[in-house]
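# No sequence on hand, only this structure:
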């Protein structure tokens, strides 16, 4: 099937965002305020919304570059080596005298999680002239909101001016400047983020802000709607959830590849939802992200 075959010339995706090292604690239940609980396992793995999305795009078949900032510590060296192992271009990654970003994550047996993020070096992400050249050379820019918002705006405006498709994942939720909305082609939000943006329960009034809205619905799938067109909705397959950490990022990275390859909307959504459904069946953020071959195999299984 066409959507399962990587493009002959891989699309070029550049991700501007955060890179963290996650410490993931397995717990019986998410602790309440003031409550102390014991973990029954811990793992250290690469994460951060920017890194997750870059890895997802690379594993889904894109030629991927990452623009971000790491610390000159062991976690930074671990992260840089991991990006290289995933064949991600790291020429635009700066290493500074600051701690690499970290996240403390508690995951309960049903896969739900709670996350605390320390920005560290991510707070120093800036868009330099050489970064603009990387963005201009890409088919798609993918950005999130775990780095300074001014840098997100600058990257998006630079991409728009270069004719690069701009996808913004409005997470973690923050006020979106008018300049960022004006430069955004595709806005990806979950249901809570949609409500926070415009008091929306769906995508219709978000289309006043941007041309295309993608609403992720967790275990229910996702909806894509363009202005003056009927919405496209794709359900998610029923799976056993191990850890939902990074599922939304996996969706975004796969979506960037699908849209860059010109997949029809329904096919692009199905590709992205399937990638996310595979990720929740494994622990961790980066370790859970599937490859193109795994996504293709799952799509074949679902179609049978």
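Received the coordinates, thanks. Bear in mind that the values here come from a model prediction, so they are computed numbers and not experimental data. Residues are numbered from 1 along each chain as shown.
# use CA for all of it now, contacts and neighbours both
Noted.
# Please enumerate the helices of the protein.
Using DSSP state H, the helices of the chain run over 49-59, 74-85, 129-136, 149-162, 178-183, 191-198, 247-260, 265-279, 292-303.
# got JSON lines for the ones you listed, with distance to residue 236 and mean neighbour count too?
Listed next are the helices of the chain as JSON lines, based on distance: least, CA to CA, whole Å; neighbours: other CA atoms under 10 Å:
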{"stretch": "helix 49-59", "distance to residue 236": "18", "mean neighbour count": "32"}
{"stretch": "helix 74-85", "distance to residue 236": "29", "mean neighbour count": "16"}
{"stretch": "helix 129-136", "distance to residue 236": "32", "mean neighbour count": "18"}
{"stretch": "helix 149-162", "distance to residue 236": "30", "mean neighbour count": "21"}
{"stretch": "helix 178-183", "distance to residue 236": "28", "mean neighbour count": "16"}
{"stretch": "helix 191-198", "distance to residue 236": "15", "mean neighbour count": "17"}
{"stretch": "helix 247-260", "distance to residue 236": "11", "mean neighbour count": "29"}
{"stretch": "helix 265-279", "distance to residue 236": "6", "mean neighbour count": "26"}
{"stretch": "helix 292-303", "distance to residue 236": "10", "mean neighbour count": "16"}
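# Next one for the comparison:
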């Protein structure tokens, strides 16, 4: 079973031919509402790849809460442990240009009221994989890590957006995932390091597995068995917003059902590529069957 302790956002998508420069105003015809939030995106991806997923988090008492929860339920996520709190549901404004590049502004809202105390005892145990990101309060993220470690859970942390966690908390994480910028921020003095070195640095921070996602170049993984790279799925991107979340959710689903690390990373990399060809970060078209069909198009693993 997977438990996601994470964020839920209402995403407002604005499409432009070119993203605005600093101080520039650009116009577009309209916008699209989509359910989002890193936690919710990852939970939806895991559930659509066949995992049993329970979500722990918060929404506000506003009109955006219901469609966000309905989307998770439609994806197959159990939302009985999501709490409604005073205030607004988290909201993100996402600007996407024709190339697929994006800019994201987030108002955290109810996510900042999520509590590690909501992780009920029956949710945590040796058969649970706890998946987290960095859109909840730092103290509660660290408390959740400590509780999960004490209960024998596998712990996967996507340090995105980059946030400060204590070295003690990071040391209890089994798999630490970050993109290049986030990995460099975590490691500090990392100028000139290759991606393989960044992955090894993340692995040294946690219990042995560091993963660096590198966009169109794929993913680099360092673990006790060595370091390898999985090249990206060859695609023409439409929207890259949900790429990292699809990777994390699908990786967690594959590991939770017993696939090897290499198999899980290949599957997650494939899912990450597929979601970039679809609008929105929780597209119902990202299914296990579609991932299976596209796996054959993924380039071979390269051992570094």
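Sure, I can see it. This is a predicted model, so every value here is computed, not measured.
# one step back: and residue 32 of structure 1, which of the helices of structure 1 is closest to it?
Nearest of these to residue 32 of structure 1, taken as CA to CA: helix 191-198 at 20.8 Å.
# Adding distance to residue 41 of structure 1, write the helices of structure 1 out as CSV.
Formatted as CSV, these follow (distance: least, CA to CA, whole Å):
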stretch, distance to residue 41 of structure 1
helix 49-59, 22
helix 74-85, 20
helix 129-136, 39
helix 149-162, 35
helix 178-183, 41
helix 191-198, 30
helix 247-260, 21
helix 265-279, 19
helix 292-303, 27
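# Can you name every helix or strand that the longest strand along structure 1 contacts?
Secondary structure of structure 1 per DSSP state E: the longest strand is strand 63-71. Packing partners of strand 63-71 of structure 1 (3 or more CA pairs under 8 Å, 6 or more residues apart in numbering; DSSP states H and E): strand 12-16, helix 49-59, strand 93-96.
# Mind checking the ones you listed for the one nearest to residue 103 of structure 1?
Here helix 49-59 is closest among these (CA to CA), at 10.7 Å.
# Relative to structure 2, which residues correspond to that closest one?
Structural correspondence for helix 49-59 of structure 1: residues 38-48 of structure 2, per TM-score structural alignment.
# For the matching stretch, give me the average deviation versus structure 1.
Superposed on structure 1, stretch 38-48 of structure 2 shows a mean distance to its aligned partners of 0.5 Å (mean CA distance after the TM-score superposition for structure 1).
# Not counting residues beside it along the chain, what's closest to the spatially most central residue of structure 2?
Centrality entry for structure 2: nearest residue to the mean C-alpha point is residue 245, 3.1 Å, by CA atoms, centre = their mean. The shortest distance from residue 245 of structure 2 to any non-neighbouring residue, by CA to CA, 6 or more residues apart in numbering, is to residue 42 (4.9 Å).
# cool, and residue 225 of structure 1?
Excluding the flanking residues, the one nearest residue 225 of structure 1 by CA to CA, 6+ apart is residue 231, at 4.4 Å.
# Now do the contacts for the equivalent of that neighbour over in structure 2.
Alignment note (TM-score structural alignment): residue 231 of structure 1 maps to residue 227 of structure 2. Residue 227 of structure 2 makes contacts with 196, 200, 220, 221, 303, 304, as judged by CA atoms under 8 Å, 6 or more residues apart in numbering.
# thinking residue 64 of structure 2 is in contact with residue 89, fair?
Yes. Residue 64 of structure 2 lies in contact with residue 89 (CA atoms under 8 Å); the separation is 6.3 Å.
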